[in-house]
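Undergrad: coords below, sequence missing:
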């Protein structure tokens, strides 16, 4: 590492937070409550197709074009297209999914997340969140009793920039209210392009937490960890965190 860390930010999904079940399984469970038996493999195919297309059409959850709630309603509409023809049921399912995905019904802290946050906090290092997410992230973190660890929580929707854009990392430094050089900032995430490359191109230090290391030979092995427990063990022995 290049220097002593004074600001540490985390990605949310698949880094600090994990989904209880896959979206297609959860969507299938909600649809079943309305009387529709749809195999999750069918839902997965249409969910991923709709998500990809809508992300291109309305980037960043529709920040510049539609409300984020309507963005997700279009995801639900596309996911169940041809399978649920009752528009009122589609509307009800969409509203329920939007609400459920704010809660512990859908999310839990990744293994080792709390221990790692406690360790970093004990070093008097400011902690933030930098995530490509809609505004529900605040409620999710609060419902999981994680909010108190963070000096700030930045979502791409609220800031107006998505990782890997340098501007979202610059905004994190502004929100820290610290007079920091970029090399005193460390970002931790699971996505090579959005988290690791995004942070390093912004001048930050970066760690990657992922089980899938295929094609990541270009990363310094000291910057790549399988899980948060492994990461915590590593930083306990680094002077940059003492």
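TA: All right, it came through fine. Just so we're clear, the structure is a prediction, and the values are computed from it rather than from any experiment.

Undergrad: CA only for contacts and neighbour counts going forward, please
TA: Fine.

Undergrad: Can you point out the buried residues in the longest helix anywhere in the chain?
TA: Longest helix in the chain, counting residues (DSSP state H): helix 40-57. Judged by neighbour count (16 or more other Cα atoms under 10 Å), helix 40-57 contains these buried residues: 40, 43, 44, 46, 47, 48, 50, 51, 54.

Undergrad: Residues in contact with it: which ones?
TA: Helix 40-57 has contacts (Cα atoms under 8 Å, 6 or more residues apart in numbering) with 23-25, 27-28, 61-62, 71, 75-76, 78-80.

Undergrad: Return the distance of it from the chain's centre.
TA: Here the centre of helix 40-57 is set off from its chain's centre by 18 Å, with Cα atoms, centre = their mean, to the nearest Å.

Undergrad: how distant is stretch 11-28 from the center of its chain?
TA: For stretch 11-28, the distance to the chain centre is 10 Å (Cα atoms, centre = their mean).

Undergrad: Comparison target, given below:
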């Protein structure tokens, strides 16, 4: 109870650079679709990579099979192969090969498909294939200046550290928690609890009532965070009537839905 009162009072009593601070002591971010966006849509980049090895695979054909193959691979080997012991490299290799085989009706040798997979695994290891989302740098700088504990909670493999380093984003974060290394995927509350434990090593006053997660997925980000008793800011552009109905059906609070990180930064002191 005392921690909750402490957090709730921060908004009213703290002032930073002449204006009220936000009330959160811990803020964590999802990565893909939140902090980072793909420079090239993956189906297009997969097609371009395949062409380097003499494989003709149309982006539309890749896109048509990618999601189903991704879900199949995730079901067989959860958390990028961490739970079944195959490891994330083999996990991605198998996914890429399956996608390309189906997109090309297995017209080429397994050796060629493996070569494309290896190329893609390496290509996504740094920041070359990503753009930092609009407003991300401003929001991160603001949060860092207000002494907020910052973290990453992402369903991702070990390459995320290299990606963040190459984009010079690692300097903002007190910790980076990938599902692969944690052994837990969102939306499990356990990964949010693990993040909270890391934050409490920095500030023992941190509690779920002081924690905010920022992401773009209803199930993994919003529902995962709220089940852990955190708040969640959900990023959703182009909110049409159908999306609004889905958000309401899933119990999403509309005052925690934002078009982008710039809007979130502007409204953060008031949520």
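TA: Here it is on my side, so go on. These numbers come from a predicted model, not from an experiment.

Undergrad: whereabouts in structure 1 does the host helix or strand of residue 121 of structure 2 align?
TA: Using DSSP states H and E, the element containing residue 121 of structure 2 is helix 110-123. In the comparison with structure 1, helix 110-123 of structure 2 aligns to the range 87-100 (TM-score structural alignment).

Undergrad: And stretch 174-187 of structure 2, by the same measure?
TA: Matched against structure 1 by TM-score structural alignment, stretch 174-187 of structure 2 falls on residues 151-164.

Undergrad: After the longest helix of structure 1, heading C-terminal, what element do we hit next?
TA: Following helix 40-57 of structure 1 in sequence order, the next helix or strand is helix 59-62 (DSSP H and E).

Undergrad: Would you mind measuring from the corresponding residue of structure 2 for residue 31 of structure 1 to residue 206 of structure 2?
TA: Using TM-score structural alignment, the equivalent of residue 31 of structure 1 in structure 2 is residue 50. Between residue 50 of structure 2 and residue 206 of structure 2 the computed distance is 48 Å (Cα to Cα, to the nearest Å).

Undergrad: go on, residue 90 of structure 2?
TA: 38 Å.

Undergrad: Okay, strands next: where are they in structure 1?
TA: With DSSP state E, the ranges of strands along structure 1 come out as 7-10, 17-19, 107-109, 126-131, 152-155, 185-189, 205-209, 224-225.

Undergrad: superposed on structure 2, where does the longest one end up, distance-wise?
TA: On superposition with structure 2, the mean distance recorded for strand 126-131 of structure 1 (mean Cα distance after the TM-score superposition for structure 1) is 0.4 Å.

Undergrad: so that strand matches what in structure 2?
TA: Under TM-score structural alignment, the match for strand 126-131 of structure 1 is residues 149-154.

Undergrad: Buried residues of the matching stretch, list them for me.
TA: Buried residues in stretch 149-154 of structure 2, counted by 16+ other Cα under 10 Å: 149, 150, 151, 152, 153, 154.

Undergrad: Same question for stretch 25-39 of structure 2.
TA: For stretch 25-39 of structure 2, burial by neighbour count (16+ other Cα under 10 Å) applies to 25-32, 34-38.

Undergrad: do stretch 184-196 of structure 1 as well
TA: Quick answer for stretch 184-196 of structure 1 (16+ other Cα under 10 Å): 184, 185, 186, 187, 188, 189, 190, 191, 192, 194, 195, 196.

Undergrad: Including distance to residue 167 of structure 1, could those residues go into TSV?
TA: Converted to TSV, these look like this (distance: Cα to Cα, whole Å):
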residue	distance to residue 167 of structure 1
184	17
185	14
186	15
187	14
188	17
189	17
190	19
191	18
192	18
194	13
195	13
196	15
